[in-house]
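[1] Quick one: sequence and predicted model below, then my questions.
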Amino acid sequence: MNTLVAPTFLSDDFLLQTETARRLYHDYARPMPIIDYHCHLPPDQIAADKHYDTITQLWLYGDHYKWRAMRTHGIDERYCTGDASDWEKFEKWAETVPYTLRNPLYHWTHLELKNPFGITDVLSPATARSVYDACNEQLPHLSARELLKHFDVRVVCTTDDPLDSLEHHRAIAKSNFSVKVLPAFRPDKAMAADDPIAFRAYVQKVTEVTNREIRTLAHYLDALKSRHDYFAEMGCRLSDHGLEMVYADSYVESEIETIFKNLLLDWQEGASVLSPADIRKFKSFMLVQFAEWDHEKGWTQQFHLGALRNNNIRRLRELGPDTGWDSIGDFPQAASLSRFLGGLDDRNKLTKTILYNLNPADNEVMATMIGNFNDGSVRGKVQFGSGWWFLDQKDGMEKQLNALSNMGLVSSFVGMLTDSRSFVSYSRHEYFRRILCNLFGNDIENGELPNDIDWVGQIVQDICYRNAERYFGF
C-alpha cells in the first residue's frame, strides 16, 4: 500500500506542482537577474551603504503589511510603530506569524528568512530568539548594497517627488556601484488640489527649489518642467502616479488658469473655493501635461490605480500616512482611462504606459483596455502591470497573469517588481517566478501547451527579465 507523503514546506520545489514547472523554474527562471523598475527603497541608504544593527531594523521598520497583521492579532501599537525595543518588536512579530497561515505574509516571511539568511526554521515564539540572533550575526555582511548584489539586481528605480534633490542618486552614480540606481518622477503632490493649504505649501517649495517666481499657471508649469528635465539629466526613464483613478474630465485652459489662481489665494484654513468638478478638471489637466512631457522624452508612465487611502482618521492623525490604514477602493476606471489614453493617442503623444490595478474586479477592464492602444510601434507598449499591493500574492498574481493571458499577450509582459521599502523583498521575485512557472508547467502537462521546454523557457525568461530590459532601454 502506497503512503502519501506531504510535501516539505518551502522546499526547493515550493509552489511547483509538476516536473515541467520545476524544470522551467530551476533551469530558466531562477538564474535570471532582476530589474526592479518600481520600488520605494530609500536611496540615502544605498548611497551610505547602510548597515543594520538588527533584523528588526531591516525587516519591520516601515512594514505596514506586518503592522496590519500584528494589530489584527491583538498586538499593541507600541510593538508596531511605538517605542518598544527591536527585540520586543521582533518577538511580537514571531508571536503573530503562526497565525498568518494562508496570508501571503506567511510565505513572504519564510522566503525572506531562507534567502538571504539561509534560515529554514518556521518562525514562532519557540524559534524567535534563535532566528533573531542568527539573522543579526549575518547583518555585518548584508548592507544595503550587498543585499542588492546578493539578489542579482541590475537596475533599481526609486520613487521620488519632483522637488527631491536626487543628491543620493548622484552620489551612488559617482561611487561606481555595480547596480544602476535611477530616480522615477512621482508628481502626485504637484496636482493634489484636494487640499488647497497643502497645495499652496507645495507651490512655495517649487518656488524655492527652482528659484522661480510663480504667479501664473504658466509659471508653475515651467518650473515643474525644469524639474522633469533635471530628472532626465539624472537618468530618469519612468514617471509614476498613485491615484484613485485616472482623471480625464473635459476642460478649457482658461478654466484651469482660474482654478490655479484660486488655489493660490490665501483663504482661511479649512476653507475651499474649489468644487469637486474644479478639482477633477485641474487633475485632468495636470495629468495631460505630465504625460506629454513623458512622451517627449520617451519615458514610461506608470499609473497605480484603485487604492482607498487613510481610512482610519484617528490613526492618520496620530501616526501619519503610509502606516497601514489603506484598502482596495471601487472607483470607476474604464471610461476615464479610455478618454485619457485615447486623447493622447489621437494627438500621437501616448508614451509607453503601465496600468497597475488594485481591485481584482477590474482585472479584465485593464487587460482589455491595454489592447486598445497597442499600435505596433513598441512591443507591449501599453501594459497591464503586475499584481500590486494587496494583490502581489499567489491568488492575485495568478488572476493578473490569467486575465492578461486570456485577453492580451502575457509573452510581452514586463514582469514583477517589488513596490517595497525593504531590501529583502526581492524574494517576491522568486515568489512570482515560481507562480509563473507553475502556470506554464501545468498547461504543458495538461496538454494545453506543446511540450517545447526550450521555447516556453525563453518566454519565461523574457517575462522575468528580458522584456523589461528591452522595454525600458536598460
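    Structure's in. What do you need? Numbers count the residues shown, from 1 in each chain.
[2] all contacts plus neighbour counts: C-alpha atoms, from now on.
    Fine.
[3] So which residue is dead centre in this protein?
    residue 419 (2.7 Å; C-alpha atoms, centre = their mean).
[4] ok, that one - contacts?
    Shown in contact with residue 419 (C-alpha atoms under 8 Å, 6 or more residues apart in numbering): 38-40, 388-389.
[5] Let's see that with 7 Å instead.
    38-40 (C-alpha atoms under 7 Å, 6 or more residues apart in numbering).
[6] Kindly report the same for residue 309.
    Contacts of residue 309 (C-alpha under 7 Å, 6+ apart): 325-327.
[7] those strands in the chain, which residues are they?
    Assigned by DSSP state E, the strands in the chain fall at 34-36, 153-157, 180-182, 238-243, 300-305, 307-308, 327-328, 352-357, 382-384.
[8] who does the third one touch, helix- and strand-wise?
    The elements that strand 180-182 packs onto, with contact taken as 3 or more C-alpha pairs under 7 Å, 6 or more residues apart in numbering; DSSP states H and E, are strand 153-157.
[9] how far out from the middle of the chain is the strand it packs on?
    13 Å (C-alpha atoms, centre = their mean, to the nearest Å).
[10] again with stretch 174-191
    14 Å.
[11] also this one, for the comparison:
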Amino acid sequence: MKNFIDEDFLLETEAAKTLYHQYAKHLPIIDYHCHLPVKDIATDRNFQNLTELWIEGDHYKWRAMRTLGIPEKYITGDSTAEEKFEKWAETIPYTFRNPLYHWTHLELQRYFGITEILSPSNARKIFNQCNSLLSTPAYSTRNLLRKMEVKVVCTTDDPADDLEYHRQIAEDNFEIQILPTFRPDGLLNIESKEFNNYLKEIEQKTGIAITTIQSFLKAVEARVEHFHEHGCRLSDHGLEFTPAEDFTDEQLNDILQKKLDNSELNTEEVLVFKSGLMFHLGKFYALRNWSMQLHLGPIRDTNSRMLNDLGANAGVDSIGDFPQAKTLAKFLNSLDQIKSLPKTILYNVNPAENEVMASMAGNFMGDTPKGKIQHGAAWWFLDQKDGIEKHLNTISNMGLISCFVGMLTDSRSFLSVPRHEYFRRILCNLFGNDIEKQELPANFEWIGKIIQDICYHNAKEYFQFPELVKLEKQQ
C-alpha cells in the first residue's frame, strides 16, 4: 500500500513534481524567524523523550487536545511523558484537515523514518522507537538542524539578553549560523508594571543612566548595536496594530518622566510613547541595514484563568479585528520621508487583511533593494495549506511573487523545520497547476529559478547574513 506521505505528497501534476524534485527539494534552509530556545542549541541538548521534544510548549497541539476534551493534566499538567504522548496519539485521528495531521506525519517520517499513521494502537511503539533514537548523539539539537540542511536560524531575543549562548555557539564554530533577533516588547510596553524595573536591567547592561528620553534612546541604540555585533540583522515586533500618533521628543520625555515617577499613564500617552519609540527604532534599524518584522493583529492571552494558571503562550490567543491600514501607512511613510525606512516584513494574522498588506507593501518600493517591503509568510492561524495558497495568490496578484523571501517556522520545536518542505510542496503545486492549465508556459528552467529564489536565494540576498555574505564573496 502506498505511504500516506510519499515522495509526491501534495504534488498534483507532473509539472509540480518536476518543479519540486528538480528545483526545490534539495535547497538548504534559512529559518529567519523562530522561537527556538538558544540555550538548547548552545548546550547541544538531547531531549529525554518525544513528549519533551514534540509536545511541551506547542500550543498548536494543546489547543487541539483541549478541543477534544482531553483533561489539562495530560496537556500541560503533571501526568507522565508517556501518558501525554498517548493522549496526543488519541487526538491525531480527529485532526483530519487540520495542518497538525500533515505536520505530525511529515515530522515522524523526516526525523525518525516512521511512515505509519500515528494512532492509539501504535502510540507506545512509536514513542519507544523515537526515544531510543533521541538518546543518541545523532539526535542532539545541533544534529536535528543538520539533518534538515539548515544554514541559518534566527531566534527571538529580548534587548536585555547578554547573548551569552549566541556567543558560545559562534565560538564553537558551529557551521549553522544561530543569530539573535531584536524583540523590544519590554522597551515598548511602558504601561507595564515591570517597565521601570526593566529599565534598570537596560541600565546595567549599557552603563547608561536612564533619566531622560535622550539617555533612554542612547541606551536602546547601544543594545541594538550589541545585537548587531553578534550577527543580528532583524528586529521583530508583536503588535495589535502599528502605533503612529504624532509626537515630539519633548512629549516623549514628559511621558517617560511621568513613568519614572511611578505615575499612571493614560491610553493616549502610552500610544504616543510607543509611536515615538517605533519611529526611533526604525531609524536605528535602517542605519544598520536590518530588516524590521511587524507581526500585526492577534489578541493575546484572552482566557485569564488559563493565563493565571499557565502563564503566557498557553494557547489562548486568537485573530483580532483591529484597524490596520491607516496607522501602518502613516508609520511607514514617516520613516520613508526621511529616507530611514528599513527593509520591512508585514505579517497579518487576520486573513481579511491579506490584500491590505500586499497593497501596502507596494507603496514603498522604488529605488530600493528588490522586494524591500514584503508581505510576510502566512502566519500563525494561517500557516496551513489553504492559508499559504491564499497568501501566495495575493502577493502574485498585487505584487511580484518572484521577490518573496519565503517561509519560516515561527516555532518553538526542533521538529518543525519540515514546515519549509510543506511550503515548498504547496508552492511548486501552485506553479505546476498553472503550467498544466497553460496559464504559465512550460519553461521549467525559468520557473525553476523563481522557485529556487523564493525558497532560498531571495532570503539570502535580502537579509545579508554575515557568514553567507562572506561565503558568497569567497566564491
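    Right, received. Where do you want to start? On a predicted model such as this, the values are computed, not experimentally measured, just so you know.
[12] Can you give the structural similarity as a TM-score?
    Between these two chains, after superposing, the TM-score reads 0.96 (TM-score structural alignment, normalised by the length of structure 1); 463 aligned residues with a C-alpha RMSD of 1.1 Å.
[13] rewinding a little: by neighbours, which of the contacts of residue 309 of structure 1 wins?
    Most neighbours among these, by other C-alpha atoms under 10 Å: residue 325, with 19 neighbours.
[14] Map residue 67 of structure 2 onto structure 1.
    Counting by TM-score structural alignment, residue 67 of structure 2 corresponds to residue 72 in structure 1.
[15] got the contact list for stretch 329-344 of structure 1?
    244-248, 306-308, 350, 359, 365.
[16] In JSON lines: the strands of structure 1, plus distance to residue 227 of structure 1.
    What follows is these, written out as JSON lines (distance: least, C-alpha to C-alpha, whole Å):
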{"stretch": "strand 34-36", "distance to residue 227 of structure 1": "23"}
{"stretch": "strand 153-157", "distance to residue 227 of structure 1": "17"}
{"stretch": "strand 180-182", "distance to residue 227 of structure 1": "15"}
{"stretch": "strand 238-243", "distance to residue 227 of structure 1": "12"}
{"stretch": "strand 300-305", "distance to residue 227 of structure 1": "16"}
{"stretch": "strand 307-308", "distance to residue 227 of structure 1": "27"}
{"stretch": "strand 327-328", "distance to residue 227 of structure 1": "32"}
{"stretch": "strand 352-357", "distance to residue 227 of structure 1": "20"}
{"stretch": "strand 382-384", "distance to residue 227 of structure 1": "25"}
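[17] just curious, which of the contacts of residue 419 of structure 1 is nearest to residue 473 of structure 1?
    residue 38 (14.8 Å; C-alpha to C-alpha).
[18] how close does the residue lying closest to residue 345 of structure 1 once chain neighbours are set aside sit to residue 471 of structure 1?
    The shortest distance from residue 345 of structure 1 to any non-neighbouring residue, by C-alpha to C-alpha, 6 or more residues apart in numbering, is to residue 373 (7.3 Å). To residue 471 of structure 1, residue 373 of structure 1 is 16 Å away according to C-alpha to C-alpha, to the nearest Å.
[19] cool, residue 217 of structure 1 as well?
    34 Å.
[20] Excluding sequence neighbours, find me the nearest residue to the residue mapped onto residue 253 of structure 2 from structure 1.
    Using TM-score structural alignment as the criterion, residue 253 of structure 2 maps onto residue 257 of structure 1. Nearest residue to residue 257 of structure 1 in three dimensions, chain neighbours excluded: residue 217, at 5.7 Å (C-alpha to C-alpha, 6+ apart).
[21] on that earlier part again, so between residue 373 and residue 471 of structure 1, which is more surrounded?
    residue 373 (20 against 17).
[22] Under the alignment, what does that one map to in structure 2?
    Using TM-score structural alignment, residue 373 of structure 1 lines up with residue 364 in structure 2.
[23] now residue 130 of structure 1
    Using TM-score structural alignment, residue 130 of structure 1 lines up with residue 125 in structure 2.
[24] And that match, how close does it get to residue 116 of structure 2?
    11 Å.
[25] before we move on, what about residue 310 of structure 2?
    Residue 310 of structure 2 is 33 Å from residue 116 of structure 2, by C-alpha to C-alpha.
[26] And residue 308 of structure 2, by the same measure?
    Counting by C-alpha to C-alpha, the gap from residue 308 of structure 2 to residue 116 of structure 2 is 39 Å.
[27] out of these two, which sits in the more crowded spot?
    More crowded of residue 308 of structure 2 and residue 116, by other C-alpha under 10 Å: residue 116, with 14 against 11.
[28] if we can go back for a sec, which of the contacts of residue 419 of structure 1 tops the neighbour count?
    residue 38 (22 neighbours).
[29] Quick one: residues contacting the alignment partner in structure 2 of it.
    Counting by TM-score structural alignment, residue 38 of structure 1 corresponds to residue 33 in structure 2. The contact partners of residue 33 of structure 2, by C-alpha under 7 Å, 6+ apart, come to 154-155, 408-410.
[30] The residue nearest to residue 257 of structure 1 - how many residues pack around it?
    When neighbours are counted by other C-alpha under 10 Å, residue 217 of structure 1 comes out with 17.
[31] for the equivalent of it over in structure 2, what are its contacts?
    In structure 2, the residue matched to residue 217 of structure 1 (TM-score structural alignment) is residue 213. Contact analysis of residue 213 of structure 2 by C-alpha under 7 Å, 6+ apart lists 252-253, 256.
[32] ok, longest helix in structure 2?
    Ordering each helix of structure 2 by length in residues (DSSP state H) puts helix 267-287 first.
[33] what angle sits between that helix and strand 291-296?
    Interaxial angle of helix 267-287 of structure 2 relative to strand 291-296 (axes from the mean of the first three to the mean of the last three C-alpha atoms, to 10 degrees): 150 degrees.
[34] Now helix 267-287 of structure 2 on structure 1. Mean distance?
    With mean C-alpha distance after the TM-score superposition for structure 1, helix 267-287 of structure 2 departs from structure 1 by a mean of 0.7 Å once superposed.
[35] Now that helix: buried residues?
    Neighbour counts over helix 267-287 of structure 2 (16 or more other C-alpha atoms under 10 Å) mark 269-286 as buried.
[36] tell me, stretch 337-356 of structure 1 lands on which residues of structure 2?
    Going by TM-score structural alignment: stretch 337-356 of structure 1 matches residues 328-347.
[37] chain center to the matching stretch, what's the gap?
    The answer for stretch 328-347 of structure 2 is 20 Å, by C-alpha atoms, centre = their mean.
[38] Would you quantify the distance from residue 160 of structure 1 to residue 356 of structure 1?
    Taking C-alpha to C-alpha, one finds residue 160 of structure 1 at 18 Å from residue 356 of structure 1.
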